[in-house]
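# output the structure for:
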Amino acid sequence: MLSDALELPFRRNTPFRFESAVTHGHFLNPLGLTNVVVIWRDPRDLLVSFYYHCYFINEHQNADLVAMMKAKKPFKHYEDIRANLPAFIRFLTKKPVSPDFTWVQFAQMWNGRPGVVQTSYEALRTDTAGELRRVAKALTGRPLPPMRAAQVVETHTFARAKAAAEDKRPKSVEKSFIREGALGVWRKHFTPEAEAALDAGGYTVPMARLGYVPEGAARP
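Modelled structure (predicted):
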């Protein structure tokens, strides 16, 4: 969506090229990075999504990751996410995979970092066009016309992305990478034990700094 708005090529998890492009990736070290946009998401939703990515083959060539995770952290019933999530969180805290750093480390490095444009999945879901315009202007210094923003948003709706994924879905796909797109899906899967695993893994403080209040905690 951002690459469309800026009329630039989009590169996902590919080596850097000498070109102007929007490059998607997961980076802990800021050295050499310019015009960075960090998109935050409630780590509980992120962990549920990542569980699916680790244990079910999707459209994004994750078969090797699935095989590795099933070898390193197997479960009896992979569909029982609610039961498996606490152990999954504890495993990632000690042995992060793809990328090889934890969400906590990433948050400590990037939250509030000067010169970095910060946005969130939640802000984009609440006012997609408005947030897209804000991010585009922060990057370029030029306003993105409202009509252009609306056109880009319409082109990249979740419904369109999901339909496109279904149309192109290979037979090998067990669960699509594009699943629900809703906020707060973690509530279906998180238990008090999973919340405790988050706390033990150091998530609580950086979560609160980003406005993601742990269940049962008072919002400041």
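# from here on, just use CA atoms for contacts and neighbour counts.
Fine.
# which residues of this protein fall in strands?
Ranges of strands in the chain, per DSSP state E, are 10-12, 22-24, 37-40, 117-120.
# residue 60: which of the ones you listed is closest?
Set against residue 60 and scored by Cα to Cα, the strands of the chain come closest in strand 10-12, at 10.5 Å.
# packing partners for that closest one?
The helices and strands touching strand 10-12, judged by 3 or more Cα pairs under 8 Å, 6 or more residues apart in numbering; DSSP states H and E, are strand 22-24.
# mind listing what's buried in the strand it packs on?
Judged by neighbour count using 16 or more other Cα atoms under 10 Å, the buried positions of strand 22-24 are 22-23.
# so what secondary structure elements neighbour it?
For strand 22-24, the packing partners by 3+ Cα pairs under 8 Å, 6+ apart are strand 10-12.
# so how far is the strand it packs on from its chain's centroid?
15 Å (Cα atoms, centre = their mean, to the nearest Å).
# residue 66 touches residue 54, doesn't it?
Yes. Counting by Cα atoms under 8 Å, residue 54 is a contact partner of residue 66 at 5.0 Å.
# and for comparison, fold this next one:
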Amino acid sequence: MSSVRIKGRWPAVRHKAFVRGFSGLAPYYLVNEFPKSGGTWLAQMLSDALDIPFRRNAPIRFEHSVTHGHFLSPLGLRNVIVLWRDPRDMLVSFYYHCYFLNEKCNAPLVRLMKARCPFEDYTNIRGNLPDFIRFITQTPASPRFTWPQFVRVWAHRPATVQTSYEALRTDTTGELSRVAEVLSGKPLPEGQAAEVAERHSFARAKQEAERARSPDAEISFVREGALGGWRRHFTTEAEAAFRQNGYEEALSLIGTKLFGERKANSC
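Take a look at the predicted model:
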């Protein structure tokens, strides 16, 4: 491995080492998710609600703070909030993140995916999604584990706080209050969760992301966020790839309760 590549990976390696070593001491509140499940949004709201730092895109420090990551192994981790999202919505969002430049420096991932899993027309999401699902499940590149593997480790894991993107979108105030109280051991002041939810509403996040877009960004990191948007992109073949690669079985391990009234029915 070249020194340039090692230098490029060092911040992520350092971050994971700090979180594993000190999550129970600092302590860190770790929002742990498979990519594109809403982790940044939840981390920002928890930081605001609990009045502790979330140093996004900055070196981690030894301090009481919120942090965010994609951890498969639970080794050394404490104070973990496991965030779920309907895997079909996640897969569509992850496809966009893998193939279109955004303002969050995803160019290395886009280059990697276009080299390892190329398509003739990247905008043909309905046509490409089946092969994309098969690729990231059978030969995962970034992260180097799959969503079904993540489920088998983290679903209903003791001593974790479990929530979902769907629950947060459906009742942001109520679910944020619940998660914050479990973490801190005390309820938020009356009205605070509602104020935080308003400050971090999807509409505001979308506006801020659009303002921050660089000239070379093809899409915004905050793209759509709709519940059930996968239905516009999943074909019969994509549904088959979803089942055959273990997503439906893994989804049954989580259960439907975390997804609120929008039960994650099978395809």
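# quick one: TM-score?
Scored against TM-score structural alignment, normalised by the length of structure 1, the superposed chains reach a TM-score of 0.94; 215 aligned residues with a Cα RMSD of 1.3 Å.
# reformat the strands of structure 1 as a markdown table; add distance to residue 142 of structure 1.
Shown next, in a markdown table, are the strands of structure 1 (distance: least, Cα to Cα, whole Å):
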| stretch | distance to residue 142 of structure 1 |
| --- | --- |
| strand 10-12 | 20 |
| strand 22-24 | 17 |
| strand 37-40 | 16 |
| strand 117-120 | 15 |
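# residue 201 of structure 1: which of the ones you listed is closest?
That would be strand 37-40 among those, by Cα to Cα, at 18.3 Å.
# what does the closest one correspond to over in structure 2?
Strand 37-40 of structure 1 lines up with residues 81-84 of structure 2 when matched by TM-score structural alignment.
# and the matching stretch, how far from structure 1 on average?
Once the two are superposed, stretch 81-84 of structure 2 sits an average of 0.6 Å from its aligned residues in structure 1 (mean Cα distance after the TM-score superposition for structure 1).
# buried ones in that stretch, by neighbour count?
Here stretch 81-84 of structure 2 shows 81-84 as buried, counting by 16+ other Cα under 10 Å.
# more neighbours, residue 66 and residue 54 of structure 1?
A direct count of neighbours by other Cα atoms under 10 Å for residue 66 of structure 1 and residue 54 places residue 54 higher, at 22 against 19.
# buried residues in stretch 184-199 of structure 2?
So for stretch 184-199 of structure 2, counting by 16+ other Cα under 10 Å, buried means 188, 192-194, 196-197.
# ditto for stretch 168-186 of structure 1
173, 176-178, 186.
# which stretches of the stretch 1-150 of structure 2 form helices?
3-22, 39-50, 87-99, 107-116, 125-138, 147-154 (DSSP state H, counting those that start in this stretch).
# can I get these in JSON lines including distance to residue 239 of structure 2?
Putting the helices of the stretch 1-150 of structure 2 into JSON lines (distance: least, Cα to Cα, whole Å) gives the following:
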{"stretch": "helix 3-22", "distance to residue 239 of structure 2": "34"}
{"stretch": "helix 39-50", "distance to residue 239 of structure 2": "25"}
{"stretch": "helix 87-99", "distance to residue 239 of structure 2": "9"}
{"stretch": "helix 107-116", "distance to residue 239 of structure 2": "22"}
{"stretch": "helix 125-138", "distance to residue 239 of structure 2": "8"}
{"stretch": "helix 147-154", "distance to residue 239 of structure 2": "15"}
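# still on that earlier bit, closest to residue 209 of structure 1 out of the strands of structure 1?
Judging the strands of structure 1 by Cα to Cα, what sits closest to residue 209 of structure 1 is strand 37-40, at 11.7 Å.
# my guess is residue 20 of structure 1 contacts residue 8. True?
Yes. Proximity of residue 20 of structure 1 to residue 8 meets the contact threshold set by Cα under 8 Å, at 6.8 Å.
# mind listing what residue 51 of structure 1 touches?
With contact taken as Cα atoms under 8 Å, 6 or more residues apart in numbering, residue 51 of structure 1 is in contact with 81, 85, 88.
# and it? What does it align with in structure 2?
So, by TM-score structural alignment, residue 51 of structure 1 is matched to residue 95.
# still on that earlier bit, just flag the most distant two among the buried residues of stretch 81-84 of structure 2.
81 and 84 (9.8 Å).
# what do these two both touch?
162-163.
# look up how far residue 175 of structure 2 lies from the counterpart of residue 123 of structure 1 in structure 2.
Aligned by TM-score structural alignment, residue 123 of structure 1 pairs with residue 167 of structure 2. According to Cα to Cα, to the nearest Å, residue 167 of structure 2 and residue 175 of structure 2 sit 7 Å apart.
# hang on, residue 191 of structure 1 packs against residue 82?
Yes. The criterion here is Cα under 8 Å, and residue 191 of structure 1 meets it with residue 82 at 6.9 Å.
# residue 20 and residue 8 of structure 1: who's more crowded?
Taking other Cα under 10 Å, residue 20 of structure 1 and residue 8 do not tie; residue 8 has more neighbours (14 against 10).
# trace the more buried one over to structure 2, please.
By TM-score structural alignment, residue 8 of structure 1 lines up with residue 52.
# I'd like to know how many residues surround the closest residue to its match other than its chain neighbours.
Using Cα to Cα, 6 or more residues apart in numbering and skipping the chain neighbours, the partner closest in space to residue 52 of structure 2 is residue 65 (5.2 Å). By other Cα under 10 Å, 22 other residues sit near residue 65 of structure 2.
# how about residue 65 of structure 2, what's its match in structure 1?
Match for residue 65 of structure 2 (TM-score structural alignment): residue 21.
# cool, residue 143 of structure 2 as well?
In structure 1, residue 143 of structure 2 lands on residue 99 (TM-score structural alignment).
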